[in-house]
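Visitor: any chance you could fold what I've pasted below:
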Amino acid sequence: MQTKVINNKPVMIWANSVDAKAMQQIENLTTLPFLFHHLAMMPDVHAGMGMPIGGVLACKDVVIPNAVGVDIGCGMCAVKSNYQVSNISQEVLRKQIMNGIRQRIPLGMTHHTEAQAQEYLPKGHHIEQMEVVKRRQEAIVYEVGTLGGGNHFIELQKDEDGWLWVMLHSGSRNLGKLVCEHYDKLAQQLNARWHTRVDPKLRLAFLPVGTEEFKKYWAEMQYCVDFALCNRRLMMQRVQEVLAEALPGIAFEPMINIAHNYAAWENHHGQNVIVHRKGATLARQGVVGIIPGSQGTASYIVEGLGNASSFNSCSHGAGRVLSRTAAIASLDLQAEVSQLEAKGIVHAIRSQKDMQEATGAYKDIEEVIANQTDLIKVKTRLLPIAVIKG
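Guide: The predicted structure follows:
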């Protein structure tokens, strides 16, 4: 970890290097008048919208919708089974399991053709008081249990003892995007009216604690976090159903779940502050988390060490080393495919466009893990067997 001082604000960085755009965004964050104590940038840090992905920002009495991002509640879940991977034939893997998952879980921008049961949606929220969530209630019954696109994935993996695992990455689908955009636009309008010191060009408009707008965003954000978990839980249930049909006698341990796009009230350095994690994972002492690699590399089940310097956080993945556009333009399709096939991985690369999610588009996960040994300890190392991308 290295510490920089920018605009008289400490910035703690666990990455070996930071791209120029992300560094500019870090500098922008140090100008915020409500920034609390210091900034923390995880080993997977790279440029995002307004705030770097892989960043942790603590604020005094404000929330920044764009510092949470558009995929509110996006996160990981993983399940260990009692089934040895060596007992799964390639025919069963490809024809029954992979095809079965694709048939039950809509991928990319597709949704279910039939409404899913209300029991799969979040409970305990005052939906009638929510502007965006209330408007989307008829739509989200078709979206829950769907993967989405981009870097979202479903992956079958094996641990070092040969046990089969299922890991998936997804979020709140279109709901989170609409909530973020609605409240970011509202925050921009209010900040302009208040003549705030925050430059609107930074894309970091804020909502102060105590305002009606803060209360509304906070309620809808929390619903999105819960909806994202419901979404992952339903997909995991469907994957388990497919596996149970293909692999008689299979059983599963309880699901591990952790989000990496949200804001939360937490106590740090003796004060209650709002911590924004944008592509960062909670690593409080004893908390079990998930740090995925790319579709050609290892992923990790980890346990938090509770490091105050990172606001009890760690990375949420390997992190991009190439933008989507740069990856498509520069990576060699055949080389990336050959690398996966040499490892026997059933992969999701079909065309040059898929290079945006190729292994070469991401940082070295082993280096990323090595850079945060003061934040987490590794519990389990997982290797990919088969991958479905959004």
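Visitor: can we go C-alpha only for contacts and neighbour counts from here?
Guide: OK.
Visitor: which residue, other than its chain neighbours, is closest to residue 267?
Guide: residue 273 (6.1 Å; C-alpha to C-alpha, 6 or more residues apart in numbering).
Visitor: remind me what the strand or helix carrying that neighbour packs against, helices and strands.
Guide: Taking DSSP states H and E as the definition, residue 273 sits inside strand 271-278. When contacts are defined as 3 or more C-alpha pairs under 8 Å, 6 or more residues apart in numbering; DSSP states H and E, strand 271-278 sits against strand 53-59, strand 62-63, helix 65-68, strand 261-268.
Visitor: so what touches it?
Guide: Strand 271-278 has contacts (C-alpha atoms under 8 Å, 6 or more residues apart in numbering) with 36, 51-64, 67-69, 260-267, 311.
Visitor: could you do stretch 350-365 as well?
Guide: 44, 150-151, 292-299, 317-328, 331, 333, 336, 348-349.
Visitor: run the last query once more with 6 Å
Guide: Applying C-alpha atoms under 6 Å, 6 or more residues apart in numbering, the contact partners of stretch 350-365 are 293, 294, 296, 318, 319, 320, 321, 322, 324, 327, 328, 333.
Visitor: the structure of the following sequence is requested for comparison with the preceding one:
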Amino acid sequence: MRIIKTNKLPIYCWASEVEEGALEQAIHLAEHPFAEHHVCLLPDVHEGFGMPIGAVLATKEVIIPNAVGVDIGCGMCAVKTNIRAEKLNYQTLNNIVLDIKERIPVGFKHHKSKQNLPSNLKKPAGPITQNELDDIPYQIGTLGGGNHFIEIQKDKDNFIWIMLHSGSRNLGKKVAEHYNNEAKIRCKHWDSQVSKSWNLAFLDVNSNLGRQYIEEMNYCLEFAKANRLHMLDTIKDVFYNHTQCDFGEMISIHHNYAHYEKHFGEWYWIHRKGAISAKKGEFGIVPGSQGTPSYIVCGKGNADSFMSSAHGAGRVIGRREAIRKLDLNSIRKELDKSGIIHSINKQKDLDEAPQCYKNIDRVIEEQKELAEPIYKLYPLAVIKG
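Guide: Reported below is the predicted structural model:
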């Protein structure tokens, strides 16, 4: 870890390289009037909107919607099966993939019929989530697009794992955009010191609007988790129909959220944007890119990172640049040669090519102070939105 000095707070950085845009955003965080203690940059850090992705911010009196992001509650779940890869021939694996695609809508698609909501999912907590109440039963159990995925993997002992990455879908986006707009209005009214260009408008956590955002954010977190569990149940059903396998205990984590936590003897709102909680003994998921390994990790409770870890590999090439510059045929050939059932079929799919992301092994190495790798998981099949 190295320390980057600013005019206000230090930046604790675990990344060997930080792109210029991400560093500029990190400096804005460190010089934010309500930022506390220090700012963290994790090995997967890259430029985001307002706050870098792969960063952690502490505040006391305010909460910053753009430091959570538009996909509130985006996260991961993973489960180990008792079936080994050698029992899963290519045809069976391909049939499993086709069945999953048939049952789980991806991209902008939603279910055509209402899905049952879990009984423990509380009623919407505020006006934005309440307004989406009719759509929620159609959104739950859907993957979305971008970097969201379902992946079938194997560990070093050849046991099959299921991993998926998704968030709160359109619900979280609407909540995030509404409260960020409200925050911008209030910051302008207060003549805030925070530059409009930073995109780091804030809400007072003790105001009605601040409390309302926190309530709606927490609902989005619960919905995002329920969304992943709904999909995982579907995938388990598909797997059981083909293999009659059993499943182990699920690991489930968020990596876009804010949570009230005690660090260095004081209470803070810890904003994790593209970062996971990594308390001592806490399991986490750090996925690679399409065609590369992923990791199950165990947190070390490192105080300097606010007990946080990287959430993935982190982008090195923007989506538009990837589509414009990468060679479709060579990337398809490389993935085909590896034997992976992948999702790169057209030029537009190149925004999720392995070349768009950092080396996941390097990310894991650079955060060895933060989390210990427990399982290294190798991809067999990938479904993208």
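Visitor: ok so, going back, any idea what the residue nearest to residue 267 of the first structure aligns with in the second structure?
Guide: Counting by TM-score structural alignment, residue 273 of the first structure corresponds to residue 268 in the second structure.
Visitor: distance of its match from residue 193 of the second structure?
Guide: Distance of residue 268 of the second structure to residue 193 of the second structure, computed by C-alpha to C-alpha, to the nearest Å: 21 Å.
Visitor: so for those two, which residue has more residues nearby?
Guide: residue 268 (24 against 10; other C-alpha atoms under 10 Å).
Visitor: hang on, the earlier thing: make a PyMOL selection of the buried ones in the contacts of strand 271-278 of the first structure.
Guide: Buried members of those, defined by 16 or more other C-alpha atoms under 10 Å, are picked up in PyMOL with:
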select buried, resi 36+51+52+53+54+55+56+57+58+59+60+61+62+63+64+67+68+69+260+261+262+263+311
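Visitor: where in the second structure does the longest helix along the first structure fall?
Guide: Ranked by number of residues, the top helix in the first structure under DSSP state H is helix 212-246. Counting by TM-score structural alignment, helix 212-246 of the first structure lines up with residues 208-242 of the second structure.
Visitor: mean shift between the matching stretch and the first structure?
Guide: Compared with the first structure after fitting, stretch 208-242 of the second structure deviates on average by 0.3 Å (mean C-alpha distance after the TM-score superposition for the first structure).
Visitor: any idea how far that stretch is from the chain center?
Guide: 13 Å (C-alpha atoms, centre = their mean, to the nearest Å).
Visitor: again with stretch 77-97 of the first structure
Guide: On C-alpha atoms, centre = their mean, the centre of stretch 77-97 of the first structure falls 25 Å from that of its chain.
Visitor: got the contact list for that stretch?
Guide: By C-alpha under 6 Å, 6+ apart, stretch 77-97 of the first structure touches 162-168, 250-253, 255-257.
Visitor: ok, back up a step: buried set for the longest helix of the first structure?
Guide: 213-214, 217-236, 238-243, 246.
Visitor: try stretch 240-250 of the second structure
Guide: So, applying 16+ other C-alpha under 10 Å, buried residues of stretch 240-250 of the second structure: residue 247.
Visitor: neighbours of residue 153 of the first structure, how many?
Guide: Residue 153 of the first structure has 22 nearby residues by other C-alpha under 10 Å.
Visitor: one more: residue 191 of the second structure?
Guide: For residue 191 of the second structure, using other C-alpha under 10 Å, the count is 10.
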